[in-house]
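Enquirer: Can you look at this prediction? I've put the sequence above it.
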Amino acid sequence: MEYPGNLFVVAAPSGAGKSSLVKALLELDAKLAVSISHTSRAPRGQEQHGREYWFISPEEFRSKVERGEFFEWAEVHGNLYGTSRASIEERMKQGEDVVLEIDFQGALQIKQLFPYAVLVFILPPSWDELRQRLTRRGDTAEEVIERRMANARIEVAQAHRFDFVVVNAVFETALFDLKAIVHAQRLKYASQRRSKSTVFKALDLP
């Protein structure tokens, strides 16, 4: 089903800077709304329930899966993550552009449900830089870093399946690229037709 709003799906390996880029994008673009995912993992650092994620128990998460409440869900680094179907559909029906931050598995599932969703993959400039970013966090054990580096190689290998790829070497440049993708999508014929249907009808456009 098509809605007036656009759906942007951003994925990346851990440490590539996905969350920082999306946060900065939201601060620059008032027309964008972020979808808050559910997760079974515990909050990290200053994370708050209902802000970064909806933190729920594994049992509650599984119940939501059984009730079909998620667009997509996946297990990542031993934790469960899912995207609420109702919250996204309601926002898009109202004409809002929604941004999802999810893993590549979830992104590809979303594309199956919403063929016009825009998939963006954030790449690190190199494997060495990715490792350094993970290490600089300072709160991650070495074995966890190794596991995330191994998972990153699997994730990066899926980048060719996305509509756009942004290399996050210089943050400001990557943010500009991400903004350009959003703007370009809004100007596409199909997107304009959905968001400005009255104009298209008045001009007898298909």
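Expert: Thanks, I have the structure now.
Enquirer: can we go C-alpha only for contacts and neighbour counts from here?
Expert: Fine.
Enquirer: what ranges do the strands span in the chain?
Expert: Taking DSSP state E to define them, one finds strands in the chain at 7-11, 32-34, 38-39, 54-55, 70-76, 79-84, 97-101, 118-123, 164-167.
Enquirer: next, the one to line up against it:
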Amino acid sequence: KYLAKHNAVFDQLDLVTYEEVVKLPTFQRKTLVLLGAHGVGRRHIKNTLIAKHPDQYAYPIPHTTRQPRSDEENGRNYFFVSHDEMMSDIAANEYLEYGTHEEAMYGTKLDTIRRIHQEGKMAILDVEPQALKVLRTAEFAPFVVFIAAPTLQNIADYDGSLERLAKESELMRHAYGHYFDLTIVNNDIDETIAQLEAAIEKARTQPQWVPVAWVY
């Protein structure tokens, strides 16, 4: 996955540290945002959830400037665009996030998320936490889930990667924890999916607090 280090929109926005909230009987969240340290398993969670409920969830197809391979069809796994077109759309704040990988640009366009909503599905995003600056609006109405690193007990950490995950997770929790609707420790994929399903169903059917700006 490319590292989304840049976004023209982010430079113009600040994350709010305090906001007024209101309690509603029910409120439909439109976007499932999975946050977590790199390597914590968000992609596997996303793919598992979509495979299990293709009628409920979808992932926005990325745009890229690389050339399509012989077996690739535009709009299936990627939308293929020119470098000039992508740079123009980035300047127009049409991308949620973007980055470069092996000299090609990749990015997630806001319209691909909107299209999923129009189909009556929940868009799943595994993004950098800075993307919340754009997503925390009534239009995208995110349910933010923090995927925490697996616990270190009883797991052999031969190369120190689990310790790195744990440290990165703690830094992210400290910086963005007040935006999390749910935290799941990803020790077991089946358990993680079950917790996600239950939490999303609860958010659909039970009273919840949401930012006033999402309602009025």
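Expert: Done, it's in. No experiment lies behind these values; they were computed from the predicted model shown.
Enquirer: Of all the strands of the first structure, which one comes closest to T198 of the first structure?
Expert: Proximity to T198 of the first structure (C-alpha to C-alpha) singles out strand 97-101 among the strands of the first structure, at 18.6 Å.
Enquirer: still on that earlier bit, the strands of the first structure into a markdown table, with extra columns for distance to E155 of the first structure?
Expert: A markdown table is the format used below for the strands of the first structure (distance: least, C-alpha to C-alpha, whole Å):
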| stretch | distance to E155 of the first structure |
| --- | --- |
| strand 7-11 | 9 |
| strand 32-34 | 22 |
| strand 38-39 | 19 |
| strand 54-55 | 24 |
| strand 70-76 | 11 |
| strand 79-84 | 16 |
| strand 97-101 | 14 |
| strand 118-123 | 10 |
| strand 164-167 | 13 |
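Enquirer: Select, out of the ones you listed, the one closest to Y189 of the first structure.
Expert: strand 118-123 (14.3 Å).
Enquirer: residues in contact with that closest one?
Expert: Under the contact criterion C-alpha atoms under 8 Å, 6 or more residues apart in numbering, strand 118-123 of the first structure has outside partners 6-13, 16-18, 107, 111, 156, 159, 162-168, 185.
Enquirer: list the contacts for the aligned residue in the second structure for P13 of the first structure?
Expert: Superposed on the second structure with TM-score structural alignment, P13 of the first structure falls opposite A37. For A37 of the second structure, the contacting residues are I147, A148, A149, L165, E168, S169, M172, by C-alpha under 8 Å, 6+ apart.
Enquirer: what about the helices in the first structure?
Expert: Using DSSP state H, the helices of the first structure run over 18-28, 58-66, 85-93, 104-113, 127-136, 142-156, 171-187, 189-195, 197-202.
Enquirer: Quick one: buried ones out of the contacts of strand 118-123 of the first structure?
Expert: Those of the contacts of strand 118-123 of the first structure that meet the buried threshold are 6-13, 16-18, 107, 111, 156, 159, 162, 164-168, 185, by 16 or more other C-alpha atoms under 10 Å.
Enquirer: Against E168 of the second structure, how distant is the match of P13 of the first structure?
Expert: 6 Å (C-alpha to C-alpha, to the nearest Å).
Enquirer: next one: A175 of the second structure
Expert: From A175 of the second structure across to E168 of the second structure, the span is 11 Å (C-alpha to C-alpha).
Enquirer: Neighbour count for those two, which is higher?
Expert: Neighbour totals were compared for A175 of the second structure and E168, and E168 leads with 18 against 11 (other C-alpha atoms under 10 Å).
Enquirer: so what's that one up against?
Expert: Going by C-alpha under 8 Å, 6+ apart, E168 of the second structure touches A37.
Enquirer: Can you get me a residue count around the closest residue to I184 of the second structure other than its chain neighbours?
Expert: Nearest in space to I184 of the second structure, with sequence neighbours left out and distances taken as C-alpha to C-alpha, 6 or more residues apart in numbering, is I147 at 5.1 Å. Number of residues near I147 of the second structure (other C-alpha under 10 Å) recorded here: 24.
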